[in-house]
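Sequence and predicted structure, then a few things I'm wondering about:
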Amino acid sequence: MKLAVVGGGSTYTPELIDGFARLRDTLPISELVLIDPAADRLDLVGGLARRIFAKQGHPGKIVTTSDLDAGVEGAAAVLLQLRVGGQAARQQDETWPLECGCVGQETTGAGGLAKALRTVPVVLDIAERVRRTNPDAWIIDFTNPVGIVTRALLQAGHKAVGLCNVAIGLQRKFAALLQVTPAEVHLDHVGLNHLTWELGVRLGGPQGDNVLPKLLAEHGDAIADDLRLPRQVLDRLGVVPSYYLRYFYAHDEVVRELGTKPSRAAEVAAMERELLTMYGDPALDEKPELLAKRGGAFYSEAAVDLAASLLGNGGSPVQVVNTYNNGTLPFLADDAVIEVPARVDAAGAVPLPVPELDPLYAGLIAHVTAYEDLALEAALRGGRDRVFRALLAHPLVGQYAYADGLTDRLIEHNREHLAWA
């Protein structure tokens, strides 16, 4: 079985390689192709990837190439983990929104829109080239903003499923707190990508006992500290929001914080330089501990599980993914992309029923979905007015003066990536 990774030169990739090596019985790969236009990074990452496979006794071949068409030809699945504009663009996404008093973040708010505008056209071009050379390949999207990118892929008729590591990270955390195996923990995980809540934590499967009240009673302080939210917020809600909800629930506090410290992009860029130096060491044959601070924890395990299910090689029957709503949340259109537990097999992902949502959550989901509708329209068709409309619709912007100023800044900082600008 051949798999391809677009964005294979990412410093994330050794995490993925480690998962492929450890879980080779779940996903037996004979050839893994790492595709990236940055030849220098690709050489470093590819060398470490081969050493990881060799150390763990994986018989598969690892190929590196900058030729997308050749790299994806014959692949059963193609994983997308690219960052258009690199860390330099991320640095901009996290800084210029602050000039207007809005959150600067790479996947939500004005920065998230900028990333979507840069990314959607590139991903659609890649997917079309995959379809021309290999129409049966599954596309697994880990590229942010995952919800908008996955919707673009699905609307264009591609065989695509979106993947995020937030749910698997919480599953692993809760399993450790409960002192059970991760396989025993099922999440009532509901919402949109980077806008989700754990409404329940069940032991033994989707119909198991809900132990979330126990978790909050016994470990609420630790969970709240991880989310950087007050414990009383979790107690009053009775749910566990994803850490991205802090941008909504504590917007002004976050803006003040971001204005007084280096951006996350600057931290990551420094970390990447150190990681790439480490990757060049011929004695290194495992993912370094520093990589855990880079982000993307458990991404490899989620990716292996999803690919195995889509390719008919087993995998967990129920996984949290991004896919079409198709009536799951009745207040959204069928073609909205949601992030919920789904039954996954070779035919694709089918969302499982979810509990009726409190208006507190349903209202924000509907609001952000409306923004995502407009963001995708702006990404596909371009134009200043479409960018303005998307920003005005976003709950983290929402005022015309802010939306006007942010529109000008977004276009100015991203002109080289916007064909229409």
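Received the coordinates, thanks. Since this is a predicted model, take the numbers as computed values, not measurements. Numbers count the residues shown, from 1 in each chain.

hey, let's count contacts and neighbours off CA atoms from now on
Noted.

Count residues in the vicinity of residue 317, would you?
Neighbourhood size, residue 317 [other C-alpha atoms under 10 Å]: 14.

sorry, that was for residue 356
Residue 356 - counted by other C-alpha under 10 Å - has 10 other residues nearby.

So what touches stretch 212-220?
Stretch 212-220 is touched from outside by 174, 177-178, 199-202, 223, 231, 234-235, 238-239, with contacts defined as C-alpha atoms under 8 Å, 6 or more residues apart in numbering.

Which members of these are classed as buried?
Buried residues within the contacts of stretch 212-220, defined by neighbour count using 16 or more other C-alpha atoms under 10 Å: 174, 178, 199, 200, 201, 202, 223, 231, 234, 239.

Second structure for comparison follows:
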Amino acid sequence: MKLTILGGGGFRVPLVYGALLRDTHDVRVDEVALHDVDAARLDAVAHILAQLGEGRPEAPTVTATTSLDEALEGADFVFSAIRVGGLDGRTADERVALDLGMLGQETTGPGGLAYGLRTIPVALDVAERVRRLAPDAWVINFTNPAGMITQAMQGVLRDRVVGICDSPIGLGRRAARALGYAPEQTRFGYAGLNHLGWLQTLVVDGRDVLPTLLESPERLLGIEEGRLFGPDWLATIGAIPNEYLYYYYFTRDAVAAIRGSAETRGEFLLDSQTAFYEKVCAAPDSALALWTAARRNRDETYMAEARSEGEARDETDMGEGGYEGVALAIMGAIARGERASMILNVRNRGGLVGLPDDAVVEVPCTVDASGPVPLVPTQLTGHPLGLVQQVKAVEELAIEAAITGSPTIALEAFALHPLVDSVTTAEALLTGYRARIPSLDQVFR
């Protein structure tokens, strides 16, 4: 099978290739095509993959190209992890909002809207090319904001686009282990949107054991979400939120922490990854060792603004397979008919009451040769439902604005986002983003 990776010069591509190396089934990916607009980064990643597969005759062959059509031709699966505007765009996503006193974060709030607006036209072009060059391919989308981009691409490819994220499965695993259960023993009652969901039940042998965890501050403090939100707040809301909900429940704290840092997350990654790729270019024989060290540093500093000074990330969480494991499981289930269960971004189809049927939601699914099938989800009520409805309405406005090139609709999306405090601020955000990010400004031209 042929797997095409869009954003093939990206830092996390070796994680996907490493997962492929661990797949020993007769029916597996044996050809990987990397595509990126940055030839130097493509070359660096190709060196890393070559060293990962060294001495392994079963390792998938790797080709690298800056031609999108060449990469897509004949693909069985397409993994999309593109970053339109690069890390320079991400730093602008963060800084424009922070300068206005708003949350500056890659996928949540105004930064996520700016990222989505400039990415959707590119994602739609990719979808059209997949339809023409690889009509039987499945697209596995990891491009952020994942729910919004997946929904836009489904307008072209329908259900053959599936969005993935490693946050929900990581949350479920941590909650299960906090109670002494193996994750495979449990069923996660998780529902919401990408980066906006809640674990509401944790079922073992037909019994919901999540209340036991919520009643135990000591156990909660043993997992990242317990330390992030605090046992009292989790007990109050009766659920465990996705880590990204920190930016909604503790907005003022998050903004203060980010503004008080020497640099934003995007600025940190821009500096560290620029240095990394330069080192690989200078010493390609050491590419794998350089990548391993840089990856460790990147993982340890993830969401640092939400942790106390000196608090380290959970070692188990960092060591487990994340989105690359989910991607491999999807490909295996579809290609080999191996029934699997996972939390995915898929079309709602009436599953979550109160959301449109064609809205992309993040819910537990089963996957087999026919693709993902959403399970009957744990319903959202109260403030989670209201928040999800509002954010989904904003996402749909952003999709419409990107497709039509309407700055008026884009302004409406910014103004109605729950993390933007006024129409005046929304106007300043849109103006600032258009001035700082050429690829976003081009959407409206």
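Alright, I've got the coordinates. Since this is a predicted model, take the numbers as computed values, not measurements.

TSV for the contacts of stretch 212-220 of the first structure, including distance to residue 338 of the first structure?
Formatted as TSV, these follow (distance: C-alpha to C-alpha, whole Å):
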residue	distance to residue 338 of the first structure
174	23
177	28
178	28
199	15
200	17
201	19
202	21
223	24
231	27
234	23
235	26
238	22
239	18
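
Show me which pair in the residues you listed is furthest apart.
202 and 231 (21.4 Å; C-alpha to C-alpha).

can you tell me which of the buried ones among the contacts of stretch 212-220 of the first structure are in helices?
Among these, the residues falling in helices (DSSP state H) are 174, 178, 223, 231, 234.

count of neighbours near the closest residue to the second one other than its chain neighbours?
By that I understand residue 178 of the first structure. Nearest residue to residue 178 of the first structure in three dimensions, chain neighbours excluded: residue 215, at 7.7 Å (C-alpha to C-alpha, 6 or more residues apart in numbering). Residues within reach of residue 215 of the first structure, counting by other C-alpha under 10 Å, total 16.

and residue 215 of the first structure, what pairs with it in the second structure?
For residue 215 of the first structure, the aligned residue in the second structure is residue 213 (criterion: TM-score structural alignment).

After the helix or strand hosting its match, which helix or strand is next?
Counting by DSSP states H and E, the element that carries residue 213 of the second structure is helix 210-214. Moving toward the C-terminus from helix 210-214 of the second structure, the next helix or strand (DSSP H and E) is helix 217-220.

and that next one, which residues are buried?
217, 219, 220.

So which elements touch the helix or strand where residue 148 of the first structure lies?
Assessed by DSSP H and E, residue 148 of the first structure sits inside helix 146-155. Where contact means 3 or more C-alpha pairs under 8 Å, 6 or more residues apart in numbering; DSSP states H and E, helix 146-155 of the first structure is packed against helix 109-133, strand 160-162, strand 318-324, strand 337-345, helix 359-381.

Export the ones you listed to TSV and append columns for mean neighbour count and distance to residue 415 of the first structure.
Putting these into TSV (neighbours: other C-alpha atoms under 10 Å; distance: least, C-alpha to C-alpha, whole Å) gives the following:
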stretch	mean neighbour count	distance to residue 415 of the first structure
helix 109-133	22	10
strand 160-162	29	27
strand 318-324	27	30
strand 337-345	25	28
helix 359-381	18	13
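
how many other residues sit next to residue 197 of the second structure?
Neighbour tally, residue 197 of the second structure, other C-alpha under 10 Å: 26.

How about the contacts made by it?
168, 190, 191, 241, 242, 245, 362 are the contacts of residue 197 of the second structure under C-alpha under 8 Å, 6+ apart.

and the residue lying farthest from the centre of the first structure, how far is that from residue 84 of the first structure?
What lies farthest from the middle of the first structure is residue 283; by C-alpha atoms, centre = their mean that is 31.3 Å. In this view, residue 283 of the first structure and residue 84 of the first structure are 31 Å apart by C-alpha to C-alpha, to the nearest Å.

Centroid-nearest residue for the first structure?
residue 164 (3.8 Å).

quick check, that one in a strand?
No: counting by DSSP: H, G, I helix; E, B strand; the rest coil, residue 164 of the first structure is located in no strand; its state is coil.

Which residue in the second structure aligns with it?
That one, residue 164 of the first structure, aligns with residue 165 by TM-score structural alignment.
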